[in-house]
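Q: Fold the stuff below for me.
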Amino acid sequence: MKKQSLWMTIPVTTAVLLALAGCGGPDSNASSSENSSSPTTTVGEQTESGSGGADFSNENEAAGTQKDTNTSDSKGASGSQEGGNQTVAGQSGVNDVIKQVRNQLKMQDAALPTSFTLDKGTSLGAAILSNSADAFKVNFYATTQSVAVNDQSLTASDSKIPVLASYEVKMYKNPDQDHIFPETDLKDIPADMAVDLGHGIKGMSEGAAGSQYLTWQEGRWTLQIRSVSEDDMNNPGIAKKIVEYLESHTLPIPKDKGYIQIEYPSGGKSVHVTISWQDGNKIHQLKTDQVPLEALGMVVSVKS
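A: As a prediction, this is how the structure comes out:
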């Protein structure tokens, strides 16, 4: 299997109609925290019953070891509960930032993430990097204090403010882009390459050029985890947590394709996640170095 491009869920045991509808069971997505000593806050609108912040750190997936350091209880849309070391907070601050960004975007009915996992005491910042009627790109940041949208401190060349995620939407005459949505055939997985991920979902595991790949499909979404072979990452363990999360959280329904690429560089202690999906003649793409469940939580919260 060829290495997949960086540019970019509902179990098959449910009804065929649901399988055609997109990714996730009743709902679909996740998030995680890499530092168990720092309480984090999930803020913003939640469209599903979960917090969008279930945790597992990258290093805990190595060598077959899995450890959930922070977990949060289920909550309603108001986000008023606390669970473990993670606090699910109010959404007014994030809503204000998203409203300001949306008001400045030239694209009609622009969709944006509305929920983010932030360290306690930090705020959401945003900068619009490109803005036209047929395309936009927004960077979201974790700031130590509230700043205005497009504040110069966010985009200065010497800025040390961490980027939470980059989110962009582009219109295409032909949105079926091979470099974003590579073709993957998972209809007949060889027995020695098949991995049971739970909920009737099977993945295909293979190695190539010093990397390990685990690929599976949920509805119109294709998901792939790549790690360095010598790191002995527990790719199936990571995939099972994603599958479980997507049983109760719903990703956007692609028209017609969605692709999630999770890449662990050498050492396995950092991660790059790219999530792309078609929406008519638009392609949405979110990129983040947050752990996979947090990346999924952002995409679960996307709304116009």
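Q: Please count neighbours and contacts with C-alpha atoms only from this point.
A: Fine.
Q: Contacts for the longest helix seen in the chain next, please.
A: For the chain, the helix with the greatest residue count under DSSP state H is helix 92-104. Contacting residues not belonging to helix 92-104 are listed as 43-45, 110, 112, 114-115, 123-126, 128, 149 [Cα atoms under 8 Å, 6 or more residues apart in numbering].
Q: Tell me the one among those residues nearest to residue 264.
A: residue 115 (23.9 Å; Cα to Cα).
Q: Quick check: the gap between the nearest residue to the closest one once chain neighbours are set aside and residue 300.
A: Distances taken as Cα to Cα, 6 or more residues apart in numbering place residue 44 nearest to residue 115, at 4.1 Å, with adjacent residues excluded. Plainly put, residue 44 is 12 Å away from residue 300 if you go by Cα to Cα, to the nearest Å.
Q: count of neighbours near the nearest residue to residue 271 once chain neighbours are set aside?
A: Of all residues not flanking residue 271 in the chain, residue 264 sits nearest, at 4.6 Å (Cα to Cα, 6+ apart). Residue 264 sits with 22 neighbouring residues when counted by other Cα atoms under 10 Å.
Q: May I ask you to confirm that residue 264 is in contact with residue 226?
A: Yes. Counting by Cα atoms under 8 Å, residue 264 does reach residue 226; the two are 6.2 Å apart.
Q: mind listing what the residue nearest to residue 115 touches?
A: For residue 44, counting by Cα under 8 Å, 6+ apart, the contacting residues are 89-95, 114-116.
Q: Here is the second sequence; please produce its structure so I can put it next to the first one:
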Amino acid sequence: MKKGKKTALLLTILMAGLLTACGGQKQAANSSKKATSEQTSVKKHSKSSQKSSSEKSSAVESTSTSSSQGLTSSSTTTSNSTASNSNNSSTVTRLSVFNQQLRNALGNVILPTTDGLENGSNKLNVRYEGNQANYTISYSVGNTAYQLNDEAVSKEIPYVQFKKTSYGTSSEASAQIDYIKQNDLNGLPTIDLGHNITGYKDAGAGQRYLSWYEGNWSLTVHATAVNQQDPKTLAVQIVNMLESYRLPAPSQYGVIKADVNSSYGSRNQLIMWQQNNVIYQLNAHDITTAIKMAASMK
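A: Now for the predicted structure:
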């Protein structure tokens, strides 16, 4: 009996040991799986963090590049715009400066606000003489841009001279204007100049004249018959121009005398008008220049 009890006790102890060993192995296996799972999770998190960091870095670089390009583009646009504005305003500014200086010297007088030029405005030069009641202003273009009344400007040939002359009465002023009255043209051959304007042709002693009226203005174009010149071409050109350019309104009379023959410095193109007891007069080498300047008077 004692031997059997010992054997049973030994078997019990052995089975208990086996069960304990199996439990330890299972726990170790579970621990190992848990550790592996945690390592995998750490690796995934690390990769995800690196990817997120990379994407953020790329986004920042892209934003920085885009911003930099935007600033460069904006800077270039602003610079070009400034240069363009400077170029566009350079010719106007020169004449405006002269007009301000002339008003400082002569008082509140009317002056042309355009120089009537296609080219050369950046070398426009101006000189004047006289006072507020009576003055002459000469406009010229040289190789150098000078200040108002610079001595060197007196050696340049004016392309336009603008004069103001004051008289004692309005009657005295109107007597200075060679206005052609309708009675002087009656019976002469007529010609259509367009825009419902009728021209009157006159000729004699090798000269040809074509005259018409617009408001208080009488206009005449002169040509030379000897040179087979026809005044109609220039007359039609003037009529068309005056559809776009509004001349000053004379208080009584105004005249335009244009000549087909023209040369620089001749100043044989005349625009003259009356304002009460004052006569304003433009003499130019080109009638289109004179019309542009007269129409811009302020």
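Q: rewinding a little: helix or strand right after the longest helix of structure 1?
A: Once helix 92-104 of structure 1 ends, the next helix or strand along the chain (criterion: DSSP states H and E) is strand 115-119.
Q: contacts for whatever helix or strand comes next after that next one?
A: The first helix or strand that comes after strand 115-119 of structure 1 along the chain, using DSSP H and E, is strand 123-132. Strand 123-132 of structure 1 has contacts (Cα under 8 Å, 6+ apart) with 93-94, 97, 101, 105-107, 118, 136-151, 154-155.
Q: in strand 123-132 of structure 1, what counts as buried?
A: 123-128, 131 (16 or more other Cα atoms under 10 Å).
Q: Please enumerate the strands of structure 1.
A: 40-44, 82-83, 86-88, 115-119, 123-132, 135-143, 163-171, 194-198, 201-208, 211-218, 221-228, 258-263, 272-279, 282-288 (DSSP state E).
Q: Take those strands and write them to CSV, including distance to residue 249 of structure 1.
A: Output for the strands of structure 1, formatted as CSV (distance: least, Cα to Cα, whole Å):
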stretch, distance to residue 249 of structure 1
strand 40-44, 15
strand 82-83, 18
strand 86-88, 17
strand 115-119, 13
strand 123-132, 23
strand 135-143, 22
strand 163-171, 20
strand 194-198, 16
strand 201-208, 16
strand 211-218, 13
strand 221-228, 14
strand 258-263, 15
strand 272-279, 15
strand 282-288, 17
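Q: what about residue 60 of structure 2, how many neighbours?
A: 12.
Q: Pull the contacting residues for it.
A: Counting by Cα under 8 Å, 6+ apart, residue 60 of structure 2 has no contacts.
Q: and what of the one 4 residues further on?
A: Residues in contact with residue 64 of structure 2, defined by Cα under 8 Å, 6+ apart, are absent; none qualify.
Q: From residue 194 of structure 2, how far off is it?
A: 66 Å.
Q: what does residue 187 of structure 2 give?
A: 20 Å.
Q: Residue 267 is in contact with residue 290 of structure 2, correct?
A: No. If you go by Cα under 8 Å, residue 290 of structure 2 and residue 267 don't touch, sitting 9.7 Å apart.
Q: tell me, what's touching these two both at once?
A: What both residue 290 of structure 2 and residue 267 touch, as defined by Cα under 8 Å, 6+ apart, is the set 160, 283-284.
Q: List buried residues within those residues.
A: Counted by 16+ other Cα under 10 Å, these give 160, 283-284 as buried.
Q: What does residue 166 of structure 2 correspond to in structure 1?
A: The alignment partner of residue 166 of structure 2 in structure 1, by TM-score structural alignment, is residue 171.
Q: That match: what's it in contact with?
A: Taking Cα under 8 Å, 6+ apart, we find residue 171 of structure 1 in contact with 134-135, 281-283.
Q: conserved subset of those residues in structure 2?
A: Retained in structure 2: 134-135, 281-283, out of the contacts of residue 171 of structure 1 (criterion both residues aligned by TM-score structural alignment, their matches' Cα atoms under 8 Å).
Q: which one of those sits closest to residue 212 of structure 1?
A: residue 283 (27.7 Å).
Q: Is it correct that that closest one is in contact with residue 276?
A: Yes. Judged on Cα under 8 Å, residue 283 of structure 1 makes contact with residue 276 at a distance of 6.9 Å.
Q: sorry, back to before: give the residue from residue 290 and residue 267 of structure 2 that has the larger number of neighbours.
A: Counted by other Cα under 10 Å, residue 290 of structure 2 and residue 267 do not tie: residue 290 has more neighbours, with 28 against 20.
Q: The more buried one corresponds to which position in structure 1?
A: Using TM-score structural alignment, residue 290 of structure 2 pairs with residue 295 in structure 1.
Q: Against residue 251 of structure 1, how distant is that match?
A: Residue 295 of structure 1 is 11 Å from residue 251 of structure 1, by Cα to Cα.
Q: Quick one: neighbours of the closest residue to residue 161 of structure 2 other than its chain neighbours, just the number.
A: Distances taken as Cα to Cα, 6+ apart place residue 138 nearest to residue 161 of structure 2, at 4.6 Å, with adjacent residues excluded. Per other Cα under 10 Å, the neighbour tally for residue 138 of structure 2 reads 21.
Q: Please apply the same query to the one 10 residues further on.
A: Residues near residue 148 of structure 2, counting by other Cα under 10 Å, number 16.
Q: what's it in contact with, if anything?
A: If you count contacts by Cα under 8 Å, 6+ apart, then residue 148 of structure 2 has 98, 101, 125-127 around it.
Q: Closest one of those residues to residue 156 of structure 2?
A: residue 125 (8.8 Å).
Q: which residue packs closest to that closest one, ignoring adjacent ones?
A: In space, residue 125 of structure 2 is closest to residue 140, 5.2 Å off (Cα to Cα, 6+ apart).
Q: How much space separates that neighbour from residue 7 of structure 2?
A: In terms of Cα to Cα, residue 140 of structure 2 sits 140 Å off from residue 7 of structure 2.
Q: between those two, which one's more packed in?
A: residue 140 (22 against 10).
Q: In structure 1, what sits opposite the more buried one in the alignment?
A: Using TM-score structural alignment, residue 140 of structure 2 sits opposite residue 141 in structure 1.
Q: ok, now which ones touch that match?
A: Applying Cα under 8 Å, 6+ apart, the residues near residue 141 of structure 1 are 124-126, 154, 161-165.
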